[in-house]
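Novice: sequence plus predicted model, see below.
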Amino acid sequence: MSTLVERLQALKIIPVIAIKNADDAVDLGRVLVENGMPSAEITFRTPAAAEAIRRMRAAFPDMLIGAGTVLTTAQVDEAIEAGVDFIVSPGFNPTTVRYCQQRGVAIVPGVNNPSLVEQAMEMGLSMLKFFPAEPSGGVNMLKAMSAVYPVKFMPTGGVTPENIKTYLGLKTVVACGGTWMVPADLIDNKQWDKIGQLAKEAMAALA
């Protein structure tokens, strides 16, 4: 079984998704898988998140599915029960990290400065989300932290088609989270063909 880092490295881009209607989960998952992007970070920004994860997992057992914007231990429980592969949080909350470790699920917490990286390392973490990436100094900030800390990063927040290759060019970056290929309005309007095209273009641009 590949590790989470290995799976993320193979994918390179993780679509970060706010889904309002769980009925859209299977169609969305299908269009991502069919266009070379078999992954999703479903954020707990909407009440539909857990059910959307559950349906996507049932339809696509091999898809890499994360739960994003996880802020509480209750949400960790919901995500695990829905079948996620990993948890993502926007910040570094030791309580949430510890709970995930107790429950045996990988967590990628958000950090954006050296102090938070050191706190995460103290808890045994070596894979972190750099968030919000662009407002926190972007590639230059990542270069500075990567020079001193033996950890891997998943930048999210301000990652675009124009800058993603620069991020992925850093040895410490395993993948980037992005929203541009899964705009909320296209999901709401069930414009699967357009989402598929955006996903295909995003993957092709990395070749």
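Specialist: The structure has been received and is ready for your questions. Keep in mind that what you see is a predicted model, and the values were worked out from it rather than measured. Residues are numbered from 1 along each chain as shown.

Novice: use CA for all of it now, contacts and neighbours both
Specialist: OK.

Novice: ok, which stretches of this structure are strands?
Specialist: Using DSSP state E, the strands of the chain run over residues 13-17, 39-43, 64-68, 86-89, 106-111, 127-130, 152-155, 176-178.

Novice: what lies in contact with the longest helix along the chain?
Specialist: Taking DSSP state H as the assignment, the helix of the chain that covers the most residues is helix 192-204. When contacts are defined by C-alpha atoms under 8 Å, 6 or more residues apart in numbering, helix 192-204 is touched by residues 13, 27-28, 31-32, 34-37, 161, 180-183, 186-187.

Novice: for the closest residue to L71 other than its chain neighbours, what are its contacts?
Specialist: Nearest-residue entry for L71: S89, 6.4 Å, with adjacent residues in sequence omitted and distances by C-alpha to C-alpha, 6 or more residues apart in numbering. S89 sits next to 68-71, 107-110 when contact means C-alpha under 8 Å, 6+ apart.

Novice: of those residues, grab the buried ones for PyMOL.
Specialist: The buried residues among the contacts of S89 can be selected in PyMOL (16 or more other C-alpha atoms under 10 Å) with this line:
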select buried, resi 68+69+70+71+107+108+109+110
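
Novice: of the contacts of S89, closest to A175?
Specialist: Ranked by distance to A175 (C-alpha to C-alpha), the contacts of S89 are led by V108 at 12.0 Å.

Novice: what residues of stretch 190-200 count as buried?
Specialist: In stretch 190-200, the ones that count as buried by 16+ other C-alpha under 10 Å are 192, 194-196, 198-200.

Novice: T172 versus L28, what's the distance?
Specialist: 30 Å (C-alpha to C-alpha, to the nearest Å).

Novice: ok, these two, which is more surrounded?
Specialist: L28 (23 against 20; other C-alpha atoms under 10 Å).

Novice: and that one, how far from R54?
Specialist: Taking C-alpha to C-alpha, one finds L28 at 13 Å from R54.

Novice: just V148 next, same as before
Specialist: V148 is 39 Å from R54, by C-alpha to C-alpha.

Novice: and the comparison structure, right after this:
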Amino acid sequence: MTEKKGLSALEVLKNGPVIPVIVIRNPDHAVPLAQALLAGGIRVLEITLRSDAALESISRIRSEVPDALVGAGTVLSGQDLQAVAKAGGYFAISPGLTPNLLATARQESIPLIPGVASASELMLALEAGLTELKFFPAQAAGGVEMLKSFNSPFPQVTFCPTGGITLQNYKEYLSLKNVACVGGSWLVPADKIEQREWSAITRLAQEAVAGAAGTF
């Protein structure tokens, strides 16, 4: 297995209470967006592989915004994970876990944070030695009550719930002892990115960080 020389999955999840789930369609938006989020107090950035600009955006942020911890979401295959590592991503987040993805993760130097939605999927992740997981799709899969139920049989697991997380409910998730952070797209509205309203995104980040302060 390749030695993990960078951040661990736990270090990624504990670097901030909110991880923005970002879709970038123009790589020229990547650096100013990252700078806007950093100015608002958010350091960990998840760039989803839902556009052709994602990998270049990760590379630009890694090169030009060194204080940001940029990684990828929507990592669906071993090839995706390899591409993220090559682009300079610090981590890879997947909606699920497959044998191919796990095998590749064991050979790569960046941590994989896979998604689970049930106890059986969680147990498979534990068998693979993974204890930092994405709970996805959080709201549809049982939300806060499901995570509360997971805590007793799986106290060693740390979660980042994503999917249906909003400004209205994120504090409830963050109050749970087995949740390190949440992932949400409300911090990075597509229209604000397209219109380059970076100050508005900084304000959204500041609001989220300030609101999270009283939940731990």
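Specialist: Everything's here; your move. Source: prediction; values computed, not measured.

Novice: looking at structure 1, name the residue matched to L69 of structure 2.
Specialist: With TM-score structural alignment defining the correspondence, L69 of structure 2 maps onto L64 in structure 1.

Novice: so who does whichever residue in structure 2 pairs up with A184 of structure 1 touch?
Specialist: Using TM-score structural alignment as the criterion, A184 of structure 1 maps onto A190 of structure 2. Going by C-alpha under 8 Å, 6+ apart, A190 of structure 2 touches V23.

Novice: gap between A190 of structure 2 and R62 of structure 2?
Specialist: Using C-alpha to C-alpha, A190 of structure 2 is found at 22 Å from R62 of structure 2.

Novice: compared with structure 2, how much does the longest helix of structure 1 deviate?
Specialist: Once fitted to structure 2, helix 192-204 of structure 1 is off its aligned match by 1.0 Å on average (mean C-alpha distance after the TM-score superposition for structure 1).

Novice: now stretch 30-38 of structure 2: which residue numbers in structure 1?
Specialist: Counting by TM-score structural alignment, stretch 30-38 of structure 2 corresponds to residues 25-33.

Novice: can you give me the end-to-end distance of stretch 24-31 of structure 2?
Specialist: Across its full length, stretch 24-31 of structure 2 reaches 11 Å between end residues, using C-alpha to C-alpha.

Novice: that stretch: how far from the chain's middle?
Specialist: Centroid displacement of stretch 24-31 of structure 2 relative to its chain, using C-alpha atoms, centre = their mean, to the nearest Å, is 18 Å.

Novice: tell me which residue is most central in structure 2.
Specialist: In structure 2, the centroid-proximal residue (C-alpha atoms, centre = their mean) is E46; its distance is 4.9 Å.

Novice: so it sits against I24, correct?
Specialist: No - here E46 of structure 2 does not reach I24: they are 10.4 Å apart, not a contact under C-alpha atoms under 8 Å.

Novice: that older thread, put the buried members of the contacts of helix 192-204 of structure 1 into a ChimeraX selection.
Specialist: With 16+ other C-alpha under 10 Å as the criterion, this ChimeraX line picks the buried residues out of those:
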select :13,28,31,32,35,36,37,161,180,181,182,183,187
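
Novice: from the contacts of helix 192-204 of structure 1, which is closest to T95 of structure 1?
Specialist: I13 (28.0 Å).

Novice: so what's A103 of structure 2 closest to, chain neighbours aside?
Specialist: Using C-alpha to C-alpha, 6+ apart, the nearest residue to A103 of structure 2 is G78, at 7.7 Å.

Novice: can you find the partner of the one you found in structure 1?
Specialist: Under TM-score structural alignment, G78 of structure 2 pairs with T73 in structure 1.

Novice: ok, that match - contacts?
Specialist: 95-96, 99-100.

Novice: what about the helices in structure 2?
Specialist: Going by DSSP H, structure 2 shows helices at 9-13, 30-39, 54-64, 78-87, 99-107, 119-127, 143-151, 170-174, 190-194, 198-212.

Novice: between the ones you listed, which gets nearest to V182 of structure 2?
Specialist: Closest among the helices of structure 2, using C-alpha to C-alpha: helix 170-174, at 6.9 Å.

Novice: report the buried residues of the closest one.
Specialist: By neighbour count with 16+ other C-alpha under 10 Å, helix 170-174 of structure 2 contains the buried residues 170-171, 173-174.

Novice: ok, stretch 119-135 of structure 1 next?
Specialist: For stretch 119-135 of structure 1, by 16+ other C-alpha under 10 Å, it's 120-121, 125-134.

Novice: that stretch: how far from the chain's middle?
Specialist: With C-alpha atoms, centre = their mean as the basis, the mean position of stretch 119-135 of structure 1 lies at 13 Å from the chain mean.

Novice: equivalent analysis for stretch 117-125 of structure 2, please.
Specialist: Taking C-alpha atoms, centre = their mean, one finds stretch 117-125 of structure 2 lying 19 Å from the centre of the chain it belongs to.

Novice: in structure 1, which residues correspond to that stretch?
Specialist: Going by TM-score structural alignment: stretch 117-125 of structure 2 matches residues 112-120.

Novice: neighbours of N21 of structure 1, how many?
Specialist: For N21 of structure 1, using other C-alpha under 10 Å, the count is 15.

Novice: name the nearest residue to it, sequence neighbours excluded.
Specialist: In space, N21 of structure 1 is closest to A48, 5.8 Å off (C-alpha to C-alpha, 6+ apart).

Novice: what's the match for that neighbour in structure 2?
Specialist: Checking TM-score structural alignment: A48 of structure 1 goes with A53.
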